[in-house]
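*Asks:* what follows is a protein structure lacking sequence information:
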């Protein structure tokens, strides 16, 4: 559902990559031009706070920004989520 909102530059003409390898990790979505990682957290992330924290610290050490969302919000609050992403991008990148 999220991919349909951002693929083919449909979201503010931003080029999103899906399932991108960065170091030893695979991120859900990546915007190379912005250095932005988008992670969708579902039940597979339950009880993985330490791992996710280490992973996020690594990504941020590369100068990347991480925007985390839940799979619940993707399924039930997509329009709000997209607005929040837009605000995050404007706030952090001035677009």
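*Replies:* Happy to help now that I have it. Everything numeric here is computed off the predicted structure, so don't read it as measured data.
*Asks:* every contact and neighbour count from this point should use C-alpha atoms.
*Replies:* Will do.
*Asks:* quick one, helices of the chain?
*Replies:* 2-6, 49-61, 71-76, 78-93 (DSSP state H).
*Asks:* identify whichever of those helices lies nearest to residue 27.
*Replies:* Among the helices of the chain, the nearest to residue 27 by Cα to Cα is helix 49-61 (9.6 Å).
*Asks:* quick revisit: now the helices of the chain in CSV, with mean neighbour count and distance to residue 38?
*Replies:* Formatted as CSV, those follow (neighbours: other Cα atoms under 10 Å; distance: least, Cα to Cα, whole Å):
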stretch, mean neighbour count, distance to residue 38
helix 2-6, 14, 10
helix 49-61, 14, 11
helix 71-76, 14, 12
helix 78-93, 14, 9
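*Asks:* can I get the ones you listed in TSV with distance to residue 32?
*Replies:* Output for those, formatted as TSV (distance: least, Cα to Cα, whole Å):
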stretch	distance to residue 32
helix 2-6	14
helix 49-61	13
helix 71-76	22
helix 78-93	13
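*Asks:* wait, which of these is closest to residue 37?
*Replies:* helix 49-61 (8.2 Å).
*Asks:* wait, which of the helices of the chain is closest to residue 23?
*Replies:* helix 49-61 (8.6 Å).
*Asks:* please compare the first structure with the one that follows:
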């Protein structure tokens, strides 16, 4: 040993051993996501019981940040978002259009379901989601060998 400090990985937002400029730490919106999960509506809770634990064959997360927005339910692998719409969405139609356009520009497919449908026809909603998931597939990988 020559007395040099041991090599250790750089901190998340630090300069590390390369001596380059510090990268600012990009804080995830975890506090906001947690607050949204803790204040979920009854329709969100009911649908979550059907989606969690890969019950439909895919991993879903709830209240996940997608850029400046939060997806009610997100399947990262399929780039699939489920949004539940209640009465508040009737007043924010323009915002929903902007949000959908943003998410689609990132390659996400979005399914909007009304809270009323979840409350009155949960089985039908789940069947509809299953049908869509059966048709969905992740983005194809490029051919092997770089061709």
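*Replies:* Sure thing, it's come through. Remember, predicted model here, so these are calculated numbers, not experimental data.
*Asks:* and the TM-score between them?
*Replies:* Laid over one another, the chains give 0.92 as their TM-score (TM-score structural alignment, normalised by the length of the first structure), with 93 aligned residues with a Cα RMSD of 1.3 Å.
*Asks:* out of the helices of the first structure, flag the one nearest residue 24 of the first structure.
*Replies:* Per Cα to Cα, nearest to residue 24 of the first structure of these: helix 49-61, 9.2 Å.
*Asks:* packing partners for the closest one?
*Replies:* strand 65-70 (3 or more Cα pairs under 8 Å, 6 or more residues apart in numbering; DSSP states H and E).
*Asks:* so where is the strand it packs on in the second structure?
*Replies:* Using TM-score structural alignment, the residues of the second structure aligned to strand 65-70 of the first structure are 109-114.
*Asks:* centre of the chain to the matching stretch, how far?
*Replies:* 13 Å (Cα atoms, centre = their mean, to the nearest Å).
*Asks:* what does stretch 46-66 of the first structure give?
*Replies:* With Cα atoms, centre = their mean, you get 12 Å for stretch 46-66 of the first structure.
*Asks:* so residue 111 of the second structure sits against residue 83, correct?
*Replies:* Yes. Using Cα atoms under 8 Å, residue 111 of the second structure is in contact with residue 83, at 6.1 Å.
*Asks:* compare these two (neighbour count), which wins?
*Replies:* residue 83 (20 against 15; other Cα atoms under 10 Å).
*Asks:* closest one to residue 29 of the first structure among the helices of the first structure?
*Replies:* That would be helix 2-6 among these, by Cα to Cα, at 8.7 Å.
*Asks:* average offset between the closest one and the second structure?
*Replies:* Following superposition, helix 2-6 of the first structure is found to deviate from the second structure by 0.4 Å on average (mean Cα distance after the TM-score superposition for the first structure).
*Asks:* residues in the second structure aligned with that helix?
*Replies:* Under TM-score structural alignment, the match for helix 2-6 of the first structure is residues 47-51.
*Asks:* hmm, who's touching the matching stretch?
*Replies:* 56, 59-60, 62, 118, 122, 126 (Cα atoms under 8 Å, 6 or more residues apart in numbering).
*Asks:* in TSV: those, plus distance to residue 79 of the second structure.
*Replies:* Below are these laid out as TSV (distance: Cα to Cα, whole Å):
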residue	distance to residue 79 of the second structure
56	15
59	11
60	10
62	13
118	22
122	23
126	18
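*Asks:* and which of those residues is nearest residue 77 of the second structure?
*Replies:* residue 59 (7.9 Å).
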